[in-house]
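Chemist: Just to be clear, the model below is a prediction. Sequence and coordinates:
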Amino acid sequence: MLESSYRTGQIAELLEVSTSSIRKYAAAVEKHGATFVKDDKGERIFTEQDLAAFRHLRKLITGGNTMDTAAINAATLLKNNKEIRTQTGEVLANNDRELFVEMANRIETLTKQNEALVEAVNEMRRGQAHIMVTLKRLEEPLKEEVASGIVEERVTKPRKWWQFGR
């Protein structure tokens, strides 16, 4: 699931404060152990969780708390959220590993079954080829009999019951 990201100006607009206030909030929260993602220029990129922490910080400040107390609280909130996301990610990674192992075992089983089926089909083809060779061998004398008129004689002249032994 992709999470929205915000620049300093966007956070400032959403919280209806100046960009310098957001920078002060971020610095105060970082001072107490929270971290923010930064782009290749070194500018902070904020997430939904960061926005929620800044809202909480702003609420604490407007409620009479000092910036330091509010920053400690916001930093704790961010670290807890990060720890929960990390633990959730580890659980998902373990589930993914188990799923991959299960899928690999299933693929191995299906591969063996497929190999057995291929061998059975090849065996049937060999048997079919053997039957075709045998049929060809049997056709040769029959063709010779047809050519010599023996088969025609058998077909045209009905035999009596005592003649079947010949």
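Modeler: All right, it came through fine.
Chemist: CA atoms for contacts and neighbours, from now on please.
Modeler: Noted.
Chemist: what about the strands in this structure?
Modeler: Per DSSP state E, the chain carries strands over the ranges 5-6, 37-38, 44-47.
Chemist: can I get those strands in a markdown table with mean neighbour count and distance to Thr134?
Modeler: As requested, the strands of the chain are exported to a markdown table (neighbours: other Cα atoms under 10 Å; distance: least, Cα to Cα, whole Å):
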| stretch | mean neighbour count | distance to Thr134 |
| --- | --- | --- |
| strand 5-6 | 16 | 77 |
| strand 37-38 | 12 | 78 |
| strand 44-47 | 17 | 78 |
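Chemist: this is the other structure I want to compare:
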Amino acid sequence: MPQECLIAEFTDVTSFRTALEVLEKSQFSERDVSLVTKSDQVSESVIGDTKDTKPASPPAGKTTGAATIAGGTLGAMLGTATLMGPMLVAGPLIGMAAGAAGGSVLSAIESWGVHRDVGKGYEERVRNGSQLIVLTGKDIDLSEGEQLLKTCGPKSLERFQPVA
């Protein structure tokens, strides 16, 4: 059964980190949450108190070892994050993006009702510094997630219905 999705866009790191902490405390899990950010924003985007103070070096290969600087369940997702072009993707969206035509990160979420043009707009905003949190799930879970994320000051918060 196709799931709905909710995309929250953040333009500042503090709000993004706060939103991740709020979701984690509200029992959202790695299977419900995907993150999309510029690859050079990884060290700024992690949650938890155990942030590495060493200078960041470029990741080797397709997968980065950012888990060493991440604390918490959702922050640990960055340990399995994958670079897709200039973007880093963590969470269930990784598998979908890898299978998407042309390898476009956000075109992979078309099955959640995100039109290709909207996905391209999100991709452009991520390239320009925005960070995304993508929640998937049942209506009631997304309603809770939407209310929680509203309190964190997202630049935009959009909900999408699955394509039938």
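Modeler: Nice, thanks for sending it over. Predicted model only: the values in this text are computed from it and were never measured.
Chemist: overall similarity of the pair, as a TM-score.
Modeler: The TM-score (TM-score structural alignment, normalised by the length of structure 2) is 0.22; 65 aligned residues with a Cα RMSD of 5.4 Å.
Chemist: Could you point out which of the strands of structure 1 sits nearest Pro141 of structure 1?
Modeler: Across the strands of structure 1, Pro141 of structure 1 has its closest neighbour in strand 5-6 (87.1 Å, Cα to Cα).
Chemist: Quick check: which helices or strands does the closest one pack against?
Modeler: Here strand 5-6 of structure 1 touches strand 44-47, going by 3 or more Cα pairs under 8 Å, 6 or more residues apart in numbering; DSSP states H and E.
Chemist: Give the other helices and strands that the strand it packs on contacts.
Modeler: Applying 3+ Cα pairs under 8 Å, 6+ apart, one finds that strand 44-47 of structure 1 contacts strand 5-6, helix 8-15, strand 37-38.
Chemist: which residues sit against the first one?
Modeler: Under the criterion Cα atoms under 8 Å, 6 or more residues apart in numbering, residues 45-48 lie in contact with strand 5-6 of structure 1.
Chemist: and if you look at stretch 133-142 of structure 1?
Modeler: With contact meaning Cα under 8 Å, 6+ apart, stretch 133-142 of structure 1 is reached by Val151.
Chemist: Measure how far it is from the centre of its chain, please.
Modeler: Centroid separation for stretch 133-142 of structure 1 versus its chain: 56 Å, with Cα atoms, centre = their mean, to the nearest Å.
Chemist: got it, and stretch 77-84 of structure 1?
Modeler: Remark: stretch 77-84 of structure 1 is offset 28 Å from the chain centroid, using Cα atoms, centre = their mean.
Chemist: Check which residues of that stretch are buried.
Modeler: For stretch 77-84 of structure 1, a neighbour-count test (16 or more other Cα atoms under 10 Å) marks 77-79 as buried.
Chemist: from these, which single one is nearest Ala26 of structure 1?
Modeler: Nearest to Ala26 of structure 1 among the buried residues of stretch 77-84 of structure 1, with distances taken as Cα to Cα, is Leu78, at 11.5 Å.
Chemist: which one's the longest helix in structure 1?
Modeler: helix 67-148 (DSSP state H).
Chemist: can you put the buried residues of stretch 77-84 of structure 1 in JSON lines and add distance to Phe54 of structure 1?
Modeler: Below are the buried residues of stretch 77-84 of structure 1 laid out as JSON lines (distance: Cα to Cα, whole Å):
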{"residue": "Leu77", "distance to Phe54 of structure 1": "10"}
{"residue": "Leu78", "distance to Phe54 of structure 1": "10"}
{"residue": "Lys79", "distance to Phe54 of structure 1": "13"}
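Chemist: for the helices and strands packed on strand 44-47 of structure 1, which one sits closest to Ala120 of structure 1?
Modeler: Closest approach to Ala120 of structure 1 among those is made by strand 5-6 (57.8 Å; Cα to Cα).
Chemist: if we can go back for a sec, let me know which of the helices and strands packed on strand 44-47 of structure 1 is the nearest to Ala129 of structure 1.
Modeler: Nearest of those to Ala129 of structure 1, taken as Cα to Cα: strand 5-6 at 68.1 Å.
Chemist: How far does the closest one sit from its chain's centre?
Modeler: Strand 5-6 of structure 1 sits 28 Å away from the centroid of its parent chain (Cα atoms, centre = their mean).
Chemist: and of the helices and strands packed on strand 44-47 of structure 1, who's closest to Met124 of structure 1?
Modeler: Per Cα to Cα, nearest to Met124 of structure 1 of these: strand 5-6, 62.5 Å.
Chemist: The helices and strands packed on strand 44-47 of structure 1 into CSV, with extra columns for distance to Ala28 of structure 1?
Modeler: Shown next, in CSV, are these (distance: least, Cα to Cα, whole Å):
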stretch, distance to Ala28 of structure 1
strand 5-6, 18
helix 8-15, 15
strand 37-38, 15
